[in-house]
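S.K.: what shape does this take:
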Amino acid sequence: MFKFFRSLHNWLGLILVVQITLWFLSGLIMSILPIEQVRGEHLRQFVSTQWQQASVSPQQVLQQHGAKASLSLSQQLSWQNDQLTATPAYLVNEATKVYRYSAVSGELLPELAEPEIRTLALAQYQGDGELLAAQLLQQLPQEVGHLPAPLWQIQFADSNNSRFYLDPATGAVMRVRTDNWRWFDFFWMLHIMDYQDRSNFNNPLLITFSASALLFTLSGMVLLWRRFRPRRSKKAALTIND
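M.R.: Have a look, this model is predicted:
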């Protein structure tokens, strides 16, 4: 039996050595990177929304949509008198399309023009770079691929290679992506072994390797027990036999 466990342990070690190393390395890197900087929270200005201004309820908005529509809270930003202000807004997702409503008036929000988007992006940006480019994307890159299109991509010339993704109707920053986030995302991909979408934590490859790593650990424990288990001395054995 111990010969079987030794063979199993050796073969599993040969198969798993690379992935186990990647698990430890990726876990170490992700724990070192501050999550606030990964999310880019230090680069954006957060504006509080005065929800007491809302006069339209979510139920009133959802009545205009189907039963499968979902609603989330958001904010509509504006730049007035050199000050960034936010009023309450609703985002309704229905059949892969997003509708934006003012929570004050209940009206659909029109898409903002590029000069307004640039102004709002700069107002929310707290870095030290200049605005390089603004582009309305109908097809989103992988780093924000789970969000609904379209979104405005705002590129800044800073050491973080920062990109802000703004809602085209509210002007709110939906996501911030930096080089720190891209490194984190790369090591997250290695950690969960989802090399395509980088989001499926239950993929068969991860489950298979995790189960194999568990067998590797258990077989190692059996071999350690055999090696270090207490042994009766010959003198004690002779005494028992007498």
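S.K.: only C-alpha atoms from now on, for both contacts and neighbour counts.
M.R.: OK.
S.K.: can you tell me the closest non-neighbouring residue to Phe46?
M.R.: With CA to CA, 6 or more residues apart in numbering as the criterion, Phe46 has its nearest non-adjacent residue at 7.3 Å, and that residue is Gln124.
S.K.: please disregard the earlier target; I meant Trp188.
M.R.: Nearest in space to Trp188, with sequence neighbours left out and distances taken as CA to CA, 6+ apart, is Ser26 at 6.8 Å.
S.K.: here's the other one to compare against:
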Amino acid sequence: MPIIKQFHKWASLLVGIQMVIWLITGLFFNLMDFNFFSGNTYRDLSRPAINPAEQQKLIPIEQALNTHQEALEPVSQVKLITMLEQPYYLLAHNLPAHHYWPVNATLINANTGKIQHIDENFAQQIAVKSYIGTGKVSRIEKLPPPFSDVPKERNNLWRIDFTDDVATSVYINEHTGRIVAHVNDWRRFRDIMFMLHFMDYQREGSFNNVFAIVFGFIALTLSVSGMIWLVQLIASGQLRFSLNALRHKLTLKNNNEKAPLTPESPHQITINNHHGERLKRVELTEHQQLLELNLLDGLAQHNLSLTSDCGGGGSCGLCRVKLTKSSPVHPAEREKLSKKQLEQGVRLACQHACTGVSEVQLLRPLT
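M.R.: Sure, this is the predicted structure:
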């Protein structure tokens, strides 16, 4: 049982932290401006179309294929696209299910019939053409996956950085010349929130990741351990349900068993050993009896707070009081108290219901 309690405590902490993260990130997603955080602050989103009159002047695709027949791999699909105000045939040699999966393609200029390679100069032209900001190109490099800015992408990409106020980066597909994304600091912040929300700490671009699976397992075992603990509390009599409200007196004594306990403030008790006054009596209300509060909570409701770090879970062992020697001993008390202390009647206040106690002796100053 101690192992189950420790696991339940730490699992509760982990689940609680992730719940707070979900609350914060979920609120962010509900309030954020999608366009602002899209990364397209300085992106030209216009899509120029091919003039039908000019299209008739293009080299037929059959002629282009025959010209490069020996250099080309088998073609699965042909598309006519516009790039840098020029028409190109995009020959796909494979057909991936998603555009970010590995692609093998060839570009042929539809006016000249020549194969166009996406080299550094051509990639820079594409990036500059799509950029409407005032920044200048600061760096160009070809990178293999994975990419922190576009985690799903599995193709080699050209990255072109611009010197603007939001650190814009443009990613160009090495094979197709497609603009994969414009990414800036605002989009990077959004991606961090997505990472936290979906627990995608390995930046796979997916919520179906190992951290989410492990978290689901922890949440499941948290529920199971909570049920086991609940059954144990009921079986040991520490948790009882009652429909009868019985009048019950709770007597409080100080450590010397003579002076009265007088609440001075919500968090302090004044112990006077010198006046021989009557011992103070605290009477439980009917509502408190129905709830069957434990002694720790019952004292707290009368502004008499015992020291406790676990909130009444029986794991810290700090809320020690002295009851009658015949008071039942619960499992948590066997773990936290010595045999000699148990024989003297020392018990944990959080483990005993107020209605089962007629007299209690405090062993340390109240906080």
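S.K.: that older thread, quick check: the residue nearest to Trp188 of structure 1 touching His191?
M.R.: Yes - with contact defined as CA atoms under 8 Å, Ser26 of structure 1 and His191 form a contacting pair (5.9 Å).
S.K.: now do the helix or strand the residue nearest to Trp188 of structure 1 falls within: which elements does it pack against?
M.R.: Secondary-structure assignment from DSSP states H and E places Ser26 of structure 1 in helix 2-32. In this structure, helix 2-32 of structure 1 makes packing contacts with helix 179-192, helix 204-228, judged by 3 or more CA pairs under 8 Å, 6 or more residues apart in numbering; DSSP states H and E.
S.K.: now those in JSON lines, with mean neighbour count and distance to Glu143 of structure 1?
M.R.: JSON lines is the format used below for these (neighbours: other CA atoms under 10 Å; distance: least, CA to CA, whole Å):
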{"stretch": "helix 179-192", "mean neighbour count": "18", "distance to Glu143 of structure 1": "8"}
{"stretch": "helix 204-228", "mean neighbour count": "14", "distance to Glu143 of structure 1": "22"}
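S.K.: include distance to Tyr165 of structure 1 when you put those helices into TSV, please.
M.R.: Supplementary listing: the helices and strands packed on helix 2-32 of structure 1 in TSV, determined by distance: least, CA to CA, whole Å:
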stretch	distance to Tyr165 of structure 1
helix 179-192	14
helix 204-228	31
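S.K.: of the ones you listed, which is nearest Ala86 of structure 1?
M.R.: helix 179-192 (26.7 Å; CA to CA).
S.K.: what range does that closest one cover in structure 2?
M.R.: Counterpart in structure 2 of helix 179-192 of structure 1, with TM-score structural alignment as the criterion, is residues 185-198.
S.K.: mean shift of the matching stretch relative to structure 1?
M.R.: With the two structures superposed, stretch 185-198 of structure 2 lies on average 1.3 Å from its match in structure 1, counting by mean CA distance after the TM-score superposition for structure 1.
S.K.: starting at the chain centroid, how far to that stretch?
M.R.: On the basis of CA atoms, centre = their mean, to the nearest Å, stretch 185-198 of structure 2 sits 12 Å off its chain's mean C-alpha point.
S.K.: which is the next helix or strand following the helix holding Ser26 of structure 1?
M.R.: Counting by DSSP H and E, the element after helix 2-32 of structure 1 in chain order, helix or strand, is helix 35-38.
S.K.: which strands or helices does that following helix pack on?
M.R.: In this structure, helix 35-38 of structure 1 packs against helix 179-192, with contacts taken as 3+ CA pairs under 8 Å, 6+ apart.
S.K.: and the gap between Gln153 of structure 1 and Arg163 of structure 1?
M.R.: Gln153 of structure 1 sits 7 Å away from Arg163 of structure 1, going by CA to CA, to the nearest Å.
S.K.: one more: Trp188 of structure 1?
M.R.: 20 Å.
S.K.: what's the answer for Leu71 of structure 1, then?
M.R.: Distance of Leu71 of structure 1 to Arg163 of structure 1, computed by CA to CA: 26 Å.
S.K.: between the two, who's got more neighbours?
M.R.: Arg163 (23 against 17; other CA atoms under 10 Å).
S.K.: in structure 2, what residue corresponds to that one?
M.R.: By TM-score structural alignment, Arg163 of structure 1 lines up with Ser169 in structure 2.
S.K.: can you tell me the closest non-neighbouring residue to its match?
M.R.: In space, not counting the residues next to it along the chain, Ser169 of structure 2 is nearest to Asp161; the distance is 4.4 Å by CA to CA, 6+ apart.
S.K.: so the one you found sits in a strand?
M.R.: Yes - in this structure, Asp161 of structure 2 lies within a strand as judged by DSSP: H, G, I helix; E, B strand; the rest coil.
S.K.: for it, grab the count of nearby residues.
M.R.: Using other CA under 10 Å, Asp161 of structure 2 is surrounded by 23 other residues.
S.K.: can you check Lys136 of structure 2 too?
M.R.: For Lys136 of structure 2, using other CA under 10 Å, the count is 12.
S.K.: show the contacting residues for it.
M.R.: With contact taken as CA atoms under 8 Å, 6 or more residues apart in numbering, Lys136 of structure 2 is in contact with Phe162, Thr163, Asp164.
S.K.: which contacts among those does structure 1 share?
M.R.: With contacts defined as both residues aligned by TM-score structural alignment, their matches' CA atoms under 8 Å, Phe162, Thr163, Asp164 are the ones among those whose aligned partners also touch in structure 1.
S.K.: for these, which entry has the maximal number of neighbours?
M.R.: Within these, most neighbours by other CA under 10 Å means Phe162, with 22 neighbours.
S.K.: how about the strands in the stretch 51-200 of structure 2?
M.R.: Assignment of strands within the stretch 51-200 of structure 2 using DSSP state E, counting those that start in this stretch yields the ranges 77-83, 86-92, 105-109, 115-116, 137-143, 157-162, 169-173, 179-183.
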